[in-house]
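Trainee: okay, predicted coordinates and the sequence, questions at the end:
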Amino acid sequence: MKIRKFFVGIQFEVNRSDLRKFRWTNHPESELKDGQIKIFIDKFGFSSNNVTYANLGNSFGYWNFFPVDNVWGIIPTWGFGTVIESNHKEISLGERFYGYYPTASHLVLEPGKVRPTGFSDTKEHRTKLPSAYNFYYNTTRDEFYTKESEDFQLIYRPLFTTSFLLESYLLENQFFTAKDVLITSASSKTAIALAYLLKLNREKNHFSFKIHALTSNRNLSLVQSLGYYDKVKCYEDLGSFDKSDICVVDFSGNEKIQSEIKLHFGSHHKHLCLVGMVHWEEQAQDQKESQGVLFFAPAEIKKKSKQWGLAGFQEKLVHSFGAYAKDSSTWMKYKNLDFSSSFENVYLETLEGKFPAELGAILSNS
């Protein structure tokens, strides 16, 4: 059974060795195998987080989720999709799922065991990839889902999960003996959510640590206006920070910035946690060059699910996510755009760090 949406599917592919090169490809409709479903990708979010997926595509296997070849790749996104064709007896036309999607019009999946909450894709190439990226959540049973918050979910659900895990990781390790926290690329959405969570925890538990920010001149006013950071400075003013014992959470991936921070703080530089690659062209060629510890969210999800129990982890995350959705609604806005006609510009602006930090890009197929 099928619902007609596209006779020819489209997808956006980037050159794996030169992210500024891209192409559109068409894919004629093909018959599904037994047990497969075809999903029309209604809409997805795009941010600097997706640029990080591209930069870590080889080392962390992100190109392997929706493989093309050794030259071209598809950047993964988080989105909502509707079943338009089903050869699976337990999945019906019109069912809607949140999950990991390509920058494309549709996706063919092979669901494994179908639960009320959703299913995992069991295509052979995905079975060796992190399970956190393979599950598709049925919106009718998804604890995170509300119709009104779809755009917020598309931008912040994966990012906030990383922020949530990061906050727990930092507190669990007592900031690696540091007194304060310094966050780079402080206007990035994952960084902002982390600052929000740290500030909330500090107020709740009467902690004394400070949350400091480094950002660009362009985003200085926004970052200052949030009220999550204690001190906000441009990269050029790094030298004006007091030399307290510091734990650095780096979202920039910029080796030069990492080195300058270490030089300024000297023996007070206690830990460098590597999270993102907003400044992707200035990243260290070898992780060892940064002398930092790479934070990998899927590994932390496993750890916390074991520590708190899966239900406990989900409950804590959902509650925290809902609170942040309300808090961020005062400054977070969304730009809804057509995928086929607007994505090239969104992609290039995000790649160059020029897409407004206070906006969330939502791309829809029509």
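Mentor: Nice, thanks for sending it over. Residues are numbered from 1 along each chain as shown.

Trainee: use CA for all of it now, contacts and neighbours both
Mentor: OK.

Trainee: can you pull the contacts of residue 220?
Mentor: Residue 220 sits next to 232, 233, 234 when contact means Cα atoms under 8 Å, 6 or more residues apart in numbering.

Trainee: can you pick the most crowded of those?
Mentor: Comparing the contacts of residue 220 by number of neighbours (other Cα atoms under 10 Å), residue 232 comes first, having 24 neighbours.

Trainee: contacts only, for the spatially closest residue to that one that is not a sequence neighbour.
Mentor: Nearest non-adjacent residue to residue 232, counting by Cα to Cα, 6 or more residues apart in numbering: residue 213, 4.6 Å away. Neighbouring residues of residue 213 by Cα under 8 Å, 6+ apart: 182, 183, 184, 185, 186, 229, 230, 231, 232, 233.

Trainee: equivalent analysis for residue 142, please.
Mentor: residue 117.

Trainee: what's near enough to touch the closest residue to residue 37 other than its chain neighbours?
Mentor: Distances taken as Cα to Cα, 6+ apart place residue 86 nearest to residue 37, at 4.4 Å, with adjacent residues excluded. Neighbouring residues of residue 86 by Cα under 8 Å, 6+ apart: 1, 2, 32, 35, 36, 37, 38, 92, 93.

Trainee: I'd like these as TSV, with distance to residue 109 appended.
Mentor: Output for those, formatted as TSV (distance: Cα to Cα, whole Å):
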residue	distance to residue 109
1	15
2	15
32	10
35	9
36	6
37	5
38	6
92	14
93	14
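
Trainee: pasting the second one now:
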Amino acid sequence: MQISSTVTRLITRKNALDQGRIEQVSCSLIPAAGEVILKIDRCALTTNNITYAAYGNSMNYWSFFPTGLAEWGHVPAWGFAEVVASDVPGIKVGERFYGYFPIASHLWVRAERVTERGFYDGAEHRLGLASAYNQYTRCSWDSYYSPDTENLQILLKPLFLTSSMLADFLQDKQFFGATRLVFSSASSKTAYGTAVCLGNHPALERVALTSAGNKAFVESLDCYERLVSYEELESVKSDRPTLYVDFSGDLALRDRVHQHFAGQLIYSCFAGSAQATHEARLTAIVGPQPVFFFAPIQIRKRNAEWGPEGVSEHIGAGLLQFYQKLTTTEKPLLEVVESQGYEAAQDVFSRLFHGRAKPIEGHVIRL
């Protein structure tokens, strides 16, 4: 058995997200009692990771993988890893898991609540964090897993989980009485995933707000009833109860939306940060104050009502349909871009941070 290895990690400056550095250190690969060591194979980088970093302090995302450095953090990413050492009964060397990882070569976890499905990391620093992020799923258990769709899974499943649960939340609340939903950053995968999950409601209009440059792409998605650029926002009449679903985090745009729809805006849902890279601000100039949507809360509600298996089936079945929508059309709506190594990860993260990644691209990093 290999007893030591060089561990590599990419860390990010918390107050300057386009600054990162790659570090290497030699570590023992002999697990402590109750410990599992995972070697990370690949991870996805999307605007979701920018949200994790931007809200790293307020939403505790920096706390999942401490670096030991006050000013530097691990940006979490979804990916696949293999067990290289285990001191936990029921978890074997060579098993493959899907879950939440740092952009690093290895992760040490304290595997607890071990079942056929997988395990939870019971490390002390993660005990107070959202349990949905602490779960690691065995690929051998997951009926929706396929080696051929690993890249799609890590690119789309975390985003689609938010899309699916947000759509479920809005339907559960009967759209708060709204008959129009306005989506900002409508080209983002989480936004149009939500629109797809909502399906067609005869009395509901889904309005896509996007940049002029992304209009053609958003039109090709065929999941919004109306499409306008940010410059054209005021062309949408304020004539019916409206709900704003904010995927951009752009405060100036939020104020424009709130002012334009004024008395007709009945709910403002803050769902993500595809464009903003500062800490979340749940304020608006007029109208209802924005409410942050946090998918694990809706998952917890549905776990109690449907059971965890029911929730997994709901998300898994929807995810397969979403894969098909994006990949089986004449002109695919997602182009997987696979890169190798930590320098590539640093470059992709910088491009995402500065808004230079194309909406059709989905970036996977092989580590």
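Mentor: Happy to help now that I have it. In this text, all values refer to a predicted model and were calculated from it rather than measured experimentally.

Trainee: now the buried members of the contacts of residue 213 of the first structure.
Mentor: Among the contacts of residue 213 of the first structure, those classed as buried by 16 or more other Cα atoms under 10 Å are 182, 183, 184, 185, 186, 229, 232, 233.

Trainee: now, which of those residues lie within strands?
Mentor: Among those, the residues falling in strands (DSSP state E) are 182, 183, 232, 233.

Trainee: between those residues, which sits nearest residue 23 of the first structure?
Mentor: For those, the residue nearest residue 23 of the first structure by Cα to Cα is residue 183; the value is 34.8 Å.

Trainee: in the second structure, where's the longest helix?
Mentor: The longest helix of the second structure (DSSP state H) is helix 150-172.

Trainee: that one vs the first structure, mean deviation?
Mentor: The superposed helix 150-172 of the second structure is, by mean Cα distance after the TM-score superposition for the first structure, a mean 0.7 Å from where its aligned residues fall in the first structure.

Trainee: that older thread, with the ones in strands among the buried ones among the contacts of residue 213 of the first structure in mind, which one is nearest to residue 141 of the first structure?
Mentor: Nearest member of these to residue 141 of the first structure, counting by Cα to Cα, is residue 183, at 35.6 Å.

Trainee: now do residue 22 of the second structure against residue 365 of the second structure, distance only.
Mentor: Going from residue 22 of the second structure to residue 365 of the second structure by Cα to Cα, to the nearest Å gives 15 Å.

Trainee: the two: which is more packed in?
Mentor: residue 365 (22 against 14).

Trainee: helix/strand/coil for the counterpart of that one in the first structure?
Mentor: For residue 365 of the second structure, the aligned residue in the first structure is residue 363 (criterion: TM-score structural alignment). Secondary structure for residue 363 of the first structure, judged by DSSP: H, G, I helix; E, B strand; the rest coil, is strand.

Trainee: hmm, residue 363 of the first structure is touching residue 341, no?
Mentor: No: the criterion here is Cα atoms under 8 Å, and residue 363 of the first structure misses it with residue 341 at 9.8 Å.

Trainee: re earlier: which helix or which strand is home to the equivalent of the residue nearest to residue 232 of the first structure over in the second structure?
Mentor: In the second structure, residue 213 of the first structure lines up with residue 208, judged by TM-score structural alignment. Element membership for residue 208 of the second structure (DSSP states H and E) is strand 205-210.

Trainee: now swap in residue 297 of the second structure and tell me
Mentor: With DSSP H and E as the criterion, the answer for residue 297 of the second structure is helix 295-306.

Trainee: which elements pack onto the helix or strand just after that helix?
Mentor: Downstream of helix 295-306 of the second structure, the next assigned helix or strand under DSSP H and E is helix 308-327. Helix 308-327 of the second structure sits against helix 150-172, helix 295-306, with contacts defined as 3 or more Cα pairs under 8 Å, 6 or more residues apart in numbering; DSSP states H and E.

Trainee: out of the contacts of residue 220 of the first structure, flag the one nearest to residue 253 of the first structure.
Mentor: For the contacts of residue 220 of the first structure, the nearest to residue 253 of the first structure is residue 234 (16.3 Å; Cα to Cα).

Trainee: what number of residues lie near residue 178 of the first structure?
Mentor: Residue 178 of the first structure has 18 nearby residues by other Cα under 10 Å.

Trainee: wait, doesn't it sit right on residue 249?
Mentor: No: Residue 178 of the first structure lies out of contact with residue 249 (Cα under 8 Å); the separation is 11.9 Å.

Trainee: turn the contacts of residue 220 of the first structure into a markdown table, including distance to residue 223 of the first structure.
Mentor: Shown next, in a markdown table, are these (distance: Cα to Cα, whole Å):
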| residue | distance to residue 223 of the first structure |
| --- | --- |
| 232 | 7 |
| 233 | 9 |
| 234 | 10 |
